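>>> Have a look; sequence and predicted model below, questions after that.
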Amino acid sequence: MTLFSPMRVLKTLITATAAAGLLAAAGAAHAQQGGVLRVSAIPDEAPTELQRKFKPLGEYLAKATGLKVEFTPVTDYAASVEGLVNRKLDMVWFGGFTFVQANVRSKGQVTPLVQRAEDEKFQSVFITTKPDIVKLADLKGKTLSFGSESSTSGHLMPRSFLLGAKVNPDTDLKRVSFSGAHDATVAAVAGGKVDAGALNISVWEKLVEAKRVDPQAVRVFYTTPGYYDYNWTVHSSMDPALKKKITDAFLALDASTPEGKAILDLQRATKFIPTRTSNYSAIEAAARDAGLLK
């Protein structure tokens, strides 16, 4: 006859609970590996352009990870932050400021994996059609369009450089508006809706190259110093093995191969490099100084 032993029952329960936990974890990992990688990006350009840019990259990542890669557009910058923080998205192309917002919002539960080499010293440009605007101080009393309120290169850093030039956008300008996207800012300036605009230099150069804007009619009158900007970020709970696969895939992109060149050209990158949270400390400080991050 086996005597009842409370200690034996407790040990059995602990063992069973641990085994159940391991099985659940294994099941989750299996589901992730055999499921879908949900990817998105801040909507800093038209949705059709974001889809076009991502398509070959998505196909490349699908081969590298063995997962089905789905690009899910979001309506605004805040939705990209909330999507990753709440784990409705697995990976997001963030600007520096949206990364900081996601990091603060999640209490450090997001991980930046890679950035373009160009994002180590990214820049913004100020554009205008007005001949009397040749420096930042000339914007006093004028109208100006930023991009999205949460844009690093279309709002936060341009605002920071304006303040550094003793121009307060909220008190010294006639009117400040937000276009929502970099290409929309260019359209607003070209169409005479505002006297000037601030946007990401990469989108500006792409629009000029595509002859979608005449740089003689709409000209750059100020280019900012460099700062850290965009990155690909995942939720920190992602399986470490999957994080490594994604990181390695980005780092392996090589412009000397047809596939690599096509992807890098669309991403306007020479190559991707590893990044880390500390790279964005200056952006966090700028956001707090500007009162854009509590």
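Okay, I see it.

>>> from here on, contacts and neighbour counts on C-alpha atoms
Noted.

>>> List the buried residues in stretch 161-169.
Phe161, Leu162, Val167, Asn168, Pro169 (16 or more other Cα atoms under 10 Å).

>>> Not including adjacent chain positions, what is the nearest residue to the first one?
Counting by Cα to Cα, 6 or more residues apart in numbering, Phe161 lies nearest to Thr224, which is 7.2 Å off, once chain neighbours are set aside.

>>> Surely the one you found and Leu162 touch.
No: using Cα atoms under 8 Å, Thr224 is not in contact with Leu162, being 9.8 Å away.

>>> follow-up on the earlier one: distance check, the residue nearest to Phe161 against Pro274.
Distance from Thr224 to Pro274, counting by Cα to Cα, to the nearest Å: 24 Å.

>>> that older thread, let me see the contact set for the residue nearest to Phe161.
By Cα atoms under 8 Å, 6 or more residues apart in numbering, the residues touching Thr224 are Gln123, Ser124, Val125, Pro158, Phe161.

>>> rerun at 10 Å
Phe122, Gln123, Ser124, Val125, Phe126, Ser153, Met157, Pro158, Ser160, Phe161, Leu162, Ile201 (Cα atoms under 10 Å, 6 or more residues apart in numbering).

>>> ok, so of the residues you listed, who is nearest Lys211?
Distances from Lys211 to those, taken as Cα to Cα, are shortest for Ile201 (15.2 Å).

>>> Presented hereafter is structure B, for comparison with structure A:
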Amino acid sequence: MQKKWMAVLVFAVALFGLAACSSDDAQGQEGGAGDVIDIVWYPNESGNDLKTARDAIGEQIAEATGKEVEHHLTTDYAIAIETIVNNNAALAFMGAQGYIEANEQNDAIKPIVVSTGSSGTLDDAMYHSWLAVKVDEADDFKDNGEFSLDTIEDKRFSFVSNSSTSGFVVPSSTILDYFSDKDLTEEDLMEDGPLFSQVLFGGSHQGSAVNLLNDSADVAAFCDSCVDNYVEIAEGEENTVGSVYRVKDDAEEPFNTVPGEEFTLMSVTPVLNAPFVANMDVLGEENYEVIQEAFASDEMANNEDVFVPSDSDASGLFSKSGEERFVPVEDEWFNPIRELSQN
């Protein structure tokens, strides 16, 4: 008799478990994300100096959805991409190339918004990929007084990550096009020997810049927006070949090791702005729509912790000099970066 009742009890518990799972599945399909929305950040945006910006974005998402927001900080591009691809995060802020890689691995990854330029539209929604050298070595990278890519051959070169749009895909495409007669591949640029004497990866844009400034590399690829909080223009105009930038005396990690160091730009290339993206299997359509609306709202655009006024000394993810804001974006907008990756 006791065994019979035990069997009944086990059967009842199993039925209860199945019912609970069915309920959870239904909730996931309708709303998604449960009670917590996890947003994963690249290493570039995981530093303490950007905590206020991350928290401000998280607060807007929490207010819009009524859910708790948790920030998943990383020290590696691949980890960030894997986190959202493997359904361990609902949202991510990542470069165009990272989004493309994530979408290829999991078609549930979908763009939400990108930040615009000062026009408030996608027409100028771009930042810049730099190739930089130290100021006192600039002449070594010139031919007849002009910067030339011929001079980077056999030099020590620092990229960010092979999943970085402006820290690898864009500069490597430029380099491969220039040295087309050498029949090189992206893989060749990641290895010591075929073109560069040594290849380093900074792991972040900040890390790649520091590789240059601490003399670990002769040339480095990184982007303007990721180092904007740490450097100031010392000579020339912003995002112009030949302009000189100086590390601020009070710059936070990792630039606190190279205060006052200067670099100059030998190449400047516009790049499509980075998207916030969603894993639809984790987030759900209802939450996606609510979050997209919150991102594109005037309230978000006017949040000075998110879009920091250009005359402010505060650190932020985005700068506001005009009508900058977030706008919805479709997958097709990233096709120019896809085409670079396929070349």
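Received, thanks. Everything numeric here is computed off the predicted structure, so don't read it as measured data.

>>> Mind checking which of the contacts of Thr224 of the first structure land in helices?
Counted as lying in helices by DSSP state H, out of these, are Met157, Pro158, Ser160, Phe161, Leu162, Ile201.

>>> Mind telling me what the first one corresponds to in the second structure?
Under the alignment defined by TM-score structural alignment, Met157 of the first structure is paired with Val170 of the second structure.

>>> show me the contacts for its match.
Gln97, His128, Ser129, Trp130, Ser164, Ala221, Thr269, Pro270, Val271, Ile337, Leu340, Ser341.

>>> what about the residue in the first structure that the third one lines up against, neighbour count?
It refers to Ser129 of the second structure. Ser129 of the second structure maps onto Ser124 in the first structure, with residues paired by TM-score structural alignment. Number of residues near Ser124 of the first structure (other Cα atoms under 10 Å) recorded here: 25.

>>> could you measure Ser124 of the first structure against Thr98 of the first structure, distance?
Look at Ser124 of the first structure and Thr98 of the first structure: by Cα to Cα, they are 16 Å apart.

>>> Could you list the buried residues of the strand or helix carrying Glu299 of the second structure?
According to DSSP states H and E, Glu299 of the second structure maps onto helix 298-301. In terms of neighbour count (16+ other Cα under 10 Å), helix 298-301 of the second structure has its buried residues at Met300, Ala301.

>>> Please pull up the helix or strand immediately following it.
strand 307-309.

>>> Pull the distance from that following strand to the chain's centre.
The chain centre lies 18 Å from the centre of strand 307-309 of the second structure; the measure is Cα atoms, centre = their mean, to the nearest Å.

>>> That one: which residues count as buried?
In terms of neighbour count (16+ other Cα under 10 Å), strand 307-309 of the second structure has its buried residues at Phe307, Val308, Pro309.

>>> thought the last one was touching Gly316?
Just to be clear, that refers to Pro309 of the second structure. Yes: using Cα atoms under 10 Å, Pro309 of the second structure is in contact with Gly316, at 9.3 Å.

>>> Doesn't Arg38 of the first structure lie inside a strand?
Yes: counting by DSSP: H, G, I helix; E, B strand; the rest coil, one finds Arg38 of the first structure located in a strand.

>>> Go ahead and confirm Glu187 of the second structure touches Ser173.
No: using Cα under 10 Å, Glu187 of the second structure is not in contact with Ser173, being 11.8 Å away.

>>> Show me where the stretch 201-343 of the second structure has its helices.
Under the criterion DSSP state H, counting those that start in this stretch, helices of the stretch 201-343 of the second structure are mapped to 205-213, 224-227, 280-283, 285-295, 298-301, 335-342.

>>> what about Gly141 of the first structure, how many neighbours?
Using other Cα under 10 Å, Gly141 of the first structure is surrounded by 14 other residues.

>>> Trace it over to the second structure, please.
Applying TM-score structural alignment, one finds that Gly141 of the first structure aligns to Asp154 in the second structure.

>>> separation between its match and Ala217 of the second structure?
Taken as Cα to Cα, the span from Asp154 of the second structure to Ala217 of the second structure is 11 Å.

>>> Mutual contacts of those two, please.
Joint contacts of Asp154 of the second structure and Ala217 (Cα under 10 Å, 6+ apart) are Gln198.
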